[in-house]
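Asks: dropping a prediction and its sequence here:
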Amino acid sequence: MVQRGFDVITIGAATIDAFVWAKEFREVKSRVFPTGVGECFSLGSKIDIDKFVQTTGGGATNCAATFANFKLKTACVTRVGDDLFGEGIVRDLKRHGIGTDLVMVVKDERTAFSTILVVPSGERTVLVYRGASERFDPAEIAWPKLKTKWFYVTNLAGNLAMLERIVKTAKRAKAQVLYNPGKADIRRGIGHLRTLLGGVAVLDLNREEAAELTGKPLGEVKEMLRGLQKITRGIVLLTDGDRGGYYFDGKRMLFAKPRDIKALNRTGAGDAFGSGFLVGWMKKKEPVFALQLGTENAEGVIQKIGAKAGLLTDMPSVKTLAQVKVKVI
């Protein structure tokens, strides 16, 4: 029996997030934007800010906070600069009860920083300086210390050598991997990712990422799920913003519809969904329950400012979870 020091170890980015609200931020529909909608304001003007909030963020720290909230023994593998922002991130991890011995404080590098420009609807544009989080090197990691039941892997900035080492470490230790790839990871393409995805128990990505990875049109969600599941042979989660989330394990294909809740902020909703799902899966290995818990966790986040403020801290009641409708599709 392999001794497991942690229930979950998260691996990925740690950032400082600065949220900025201004009435002058506008949503403009146009085909010149990849998403069909742009966030705009007047060039050359000085804009008054209505509100400014600074928090910690990054997929690795956001997801670790969910696991720690549910009393799972959690550690975070991430890189921060030897600066005040890095100190703040480590301090916040400790405040949440998350192990920080695996956090790498790197001299001569800056901690990652994001500026989030929020429009009145709650949608946002994120300006990202990836800093220290962009340069993972497998040689830096104290691999013998990574004893856990689950690895929760977020954005690796396209470093597939790091993902390969995680998958091999997990296989050797009989641990499991949930992988939530970032844009740079996705851009490496299915040819580079195919073999590694076979070692992933849960693949979690959004609809746009799934379309890019599979080459399928955005509307062909079922075909994306089937194509990705054939590669992973595990569970595929596909999120579709405020429209809901999908699950496919090769047999059951499910859709979870969230409640109609006004969003103050959508940053961190994907992290909250994926980490909430994994908490539910670890507890019951029942997909409906896990989807409901992940959706509830995401709904909490979008009603608060910052990626951690609205995370669940207790298990919702059966009645509350039942408000998230899950159906077979």
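Replies: Perfect, I can see it now.

Asks: contacts, neighbours, all on C-alpha from now
Replies: OK.

Asks: show me where the stretch 1-150 of the chain has strands.
Replies: With strands called from DSSP state E, counting those that start in this stretch, the stretch 1-150 of the chain shows them at 6-11, 15-21, 26-29, 37-40, 51-57, 74-77, 79-81, 104-106, 112-118, 124-129, 148-153.

Asks: can you check which of these gets nearest to Lys308?
Replies: strand 51-57 (7.7 Å; Cα to Cα).

Asks: so that closest one versus strand 112-118, what angle?
Replies: 140 degrees (axes from the mean of the first three to the mean of the last three Cα atoms, to 10 degrees).

Asks: try it against this one:
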Amino acid sequence: MSNMTVVGSLSTDFVVTADKRPTVGETIFGELFTTTFGGKGANQAVAAARLGGQVSMIGTVGSDLFGKEIVLNLENNSIDTTFVERVTQKPSGSAHITVVDGDNSIIYIPGANDEITKEQINLAQSQLESSDVVIIQNETPLDIIEQVIQTCFEKGIKTIYNPAPAKKVDQALIDQVTYFTPNESEFTLLFPTLTLSEGMAKYPNKLIVTMGSKGVYFNDGEKEVHVDSYKVTPIDTTGAGDTFNGAFGVALTAGLDMIESIRFGNLAAALSIQKFGAQSGMPTLVEMKESGLYEKEWNIK
């Protein structure tokens, strides 16, 4: 079983579906409103746990009702919450999502996620050191991201850094991570002077660019590699990238090579977008194996 730690955000998603997005000053009727659990960190932790990973979460929530429900949801997904701290000075994080024709736009409010501290990471040192892989994203403060990645680099712990939402990242930080997984738009923001091919050549077997329905690209040190996506009709793309990252981590720690790990992640993401909601759409390992697209040679248990 994969021993994984996710450091990152936890929030509540407030989701509206509509047949169009309003223009400035316009009020329109929506079709549906719901609340779901989210935060890129929590999403990736849930994705990994449902696929058989033994997952521990490091993060921060408020002392409000939303925070209590966020922690309970993690525990209901068999995620260790020992290192999830409750704070009183800020409310729990939230994301406000509009879904139109299966595509989403998001306003994210960090709230308590910004209150994670270096001391909290230090207290979780033993958890980090026991991990086969550590996953981190950009919805926590940059100094925390740097601390986690540097610690893992010094201890020889594999890391998956999903730089979403995109923010300026120091070259030295990228050098220290094992896998760097932006999507296409994040790559453009992070590397404005590089073409996709130039970026992948600069970071072989590290830079993995997810491109939705166009699949995933990386450079294996000799050539560019394209791993195609699984073609499905999306209902809600929210959380697809998080599903990919969690599944990719599970596959890597199960011993699959880069290409097969990406394929496993692609299938998990494809299944997730056929249901509504970020976490509610994430497949279990049983659901993955029930898919006609599942490869028996993956042999993930």
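Replies: That came in fine, so what should we check first? What you see is a predicted model, and the numbers here were worked out from it, not measured in a lab.

Asks: let me see the TM-score of these two.
Replies: The TM-score (TM-score structural alignment, normalised by the length of the second structure) is 0.88; 290 aligned residues with a Cα RMSD of 2.2 Å.

Asks: rewinding a little: ranking the strands of the stretch 1-150 of the first structure by burial, who's on top?
Replies: Of all those, strand 74-77 has the most neighbours on average by mean count of other Cα atoms under 10 Å, namely a mean of 28.

Asks: which residues sit against it?
Replies: 6-12, 60-61, 64, 67-68, 97-104 (Cα atoms under 8 Å, 6 or more residues apart in numbering).

Asks: now do the contacts for the spatially most central residue of the second structure.
Replies: For the second structure, the residue nearest the mean C-alpha position is Asp242 (3.0 Å; Cα atoms, centre = their mean). Neighbour list for Asp242 of the second structure: Lys40, Asn43, Gln44, Ala47 [criterion: Cα under 8 Å, 6+ apart].

Asks: among the residues you listed, which recur in the first structure?
Replies: Among the contacts of Asp242 of the second structure, the contacts conserved in the first structure (both residues aligned by TM-score structural alignment, their matches' Cα atoms under 8 Å) are Lys40, Asn43, Gln44.

Asks: most surrounded residue in the residues you listed?
Replies: Gln44 (35 neighbours; other Cα atoms under 10 Å).

Asks: Pro22 of the second structure versus that one, what's the distance?
Replies: Counting by Cα to Cα, to the nearest Å, the gap from Gln44 of the second structure to Pro22 of the second structure is 30 Å.

Asks: of the strands of the stretch 1-150 of the first structure, which is nearest Arg194 of the first structure?
Replies: strand 148-153 (16.3 Å).

Asks: and the strands of the stretch 1-150 of the first structure as CSV, adding distance to Leu197 of the first structure?
Replies: CSV is the format used below for those (distance: least, Cα to Cα, whole Å):
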stretch, distance to Leu197 of the first structure
strand 6-11, 16
strand 15-21, 26
strand 26-29, 36
strand 37-40, 32
strand 51-57, 26
strand 74-77, 20
strand 79-81, 24
strand 104-106, 26
strand 112-118, 27
strand 124-129, 26
strand 148-153, 12
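
Asks: identify whichever of those strands lies nearest to Ala173 of the first structure.
Replies: Ala173 of the first structure lies closest, by Cα to Cα, to one member of these: strand 148-153, at 8.2 Å.

Asks: Glu164 of the first structure -> the second structure?
Replies: Alignment note (TM-score structural alignment): Glu164 of the first structure maps to Glu146 of the second structure.

Asks: can you give me the strands in the stretch 201-329 of the first structure?
Replies: Secondary structure of the stretch 201-329 of the first structure by DSSP E, counting those that start in this stretch: the strands cover 202-206, 235-239, 245-248, 253-257, 325-328.

Asks: residue contacts, the match of Glu164 of the first structure?
Replies: For Glu146 of the second structure, the contacting residues are Leu173, by Cα under 8 Å, 6+ apart.

Asks: for the corresponding residue of the second structure for Thr66 of the first structure, what are its contacts?
Replies: Using TM-score structural alignment, the equivalent of Thr66 of the first structure in the second structure is Ala47. With contact taken as Cα under 8 Å, 6+ apart, Ala47 of the second structure is in contact with Asp242, Thr243, Gly246, Ala247, Gln279, Met282, Pro283, Thr284.

Asks: any chance of these in JSON lines, plus distance to Leu256 of the second structure?
Replies: Compiled in JSON lines, these are given as follows (distance: Cα to Cα, whole Å):
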{"residue": "Asp242", "distance to Leu256 of the second structure": "19"}
{"residue": "Thr243", "distance to Leu256 of the second structure": "17"}
{"residue": "Gly246", "distance to Leu256 of the second structure": "14"}
{"residue": "Ala247", "distance to Leu256 of the second structure": "11"}
{"residue": "Gln279", "distance to Leu256 of the second structure": "24"}
{"residue": "Met282", "distance to Leu256 of the second structure": "21"}
{"residue": "Pro283", "distance to Leu256 of the second structure": "19"}
{"residue": "Thr284", "distance to Leu256 of the second structure": "18"}
